[in-house]
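Q: coords below, sequence missing:
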């Protein structure tokens, strides 16, 4: 049960971080270069939720016990 909760928390983090990165992509048509975009998101804490969420999901998937199916 704990692994399912860890997976759901990781999924929520990954979704919110991904949506934030996509939202900040709107700065590129406003005149921000790609280099400046990466420098900008490097300083935003909410952008780190995507890799944290992916790591939590990978940990929970790798720790799920193998249950044989009959």
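A: Arrived safely. Everything quoted here is computed from the prediction, not taken from an experiment.
Q: Please make it C-alpha for all contacts and neighbour counts, starting now.
A: Noted.
Q: name the element the most centrally placed residue in the chain belongs to?
A: The C-alpha lying nearest the average C-alpha coordinate of the chain belongs to residue 50 (CA atoms, centre = their mean; 1.7 Å). Here residue 50 sits within helix 49-62, counting by DSSP states H and E.
Q: putting a second one here so we can go through both:
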């Protein structure tokens, strides 16, 4: 149950903040370029929440929370 909750929270963070990061791609069209985009998103919380969401998804899938007795 905890793994499923982590998966849902991580997926929510990754999707919401991923959409925001894609929306910020409009900065490139204003003439700033890719380096300007990367410097801009480095200062935004969405990048870090996106990364946290991906880590939560990874943990919920690959990290064994309990050992099964077989």
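A: Cool, got the structure. Given the structure is predicted, the values throughout are model-derived calculations rather than measurements.
Q: Now check the second structure for the residue matching the residue nearest to the centre of the first structure.
A: Aligning on TM-score structural alignment places residue 50 of the first structure opposite residue 50 in the second structure.
Q: Its match touches residue 14, doesn't it?
A: Yes: between residue 50 of the second structure and residue 14 there is a contact under CA atoms under 8 Å: 4.7 Å.
Q: Residue 37 of the second structure: what's it in contact with?
A: 24-25, 27-28 (CA atoms under 8 Å, 6 or more residues apart in numbering).
Q: To what extent does the longest helix along the first structure diverge from the second structure after superposition?
A: As assigned by DSSP state H, the longest helix anywhere in the first structure is helix 2-24. Once fitted to the second structure, helix 2-24 of the first structure is off its aligned match by 0.6 Å on average (mean CA distance after the TM-score superposition for the first structure).
Q: Average separation of the helix or strand containing residue 36 of the second structure from the aligned part of the first structure, please.
A: If you go by DSSP H and E, residue 36 of the second structure is part of helix 33-42. Compared with the first structure after fitting, helix 33-42 of the second structure deviates on average by 0.6 Å (mean CA distance after the TM-score superposition for the first structure).
Q: What residues of that helix count as buried?
A: 37, 41 (16 or more other CA atoms under 10 Å).
Q: by how many degrees do that helix and helix 2-23 diverge?
A: Angle, helix 33-42 of the second structure to helix 2-23, by axes from the mean of the first three to the mean of the last three CA atoms, to 10 degrees: 130 degrees.
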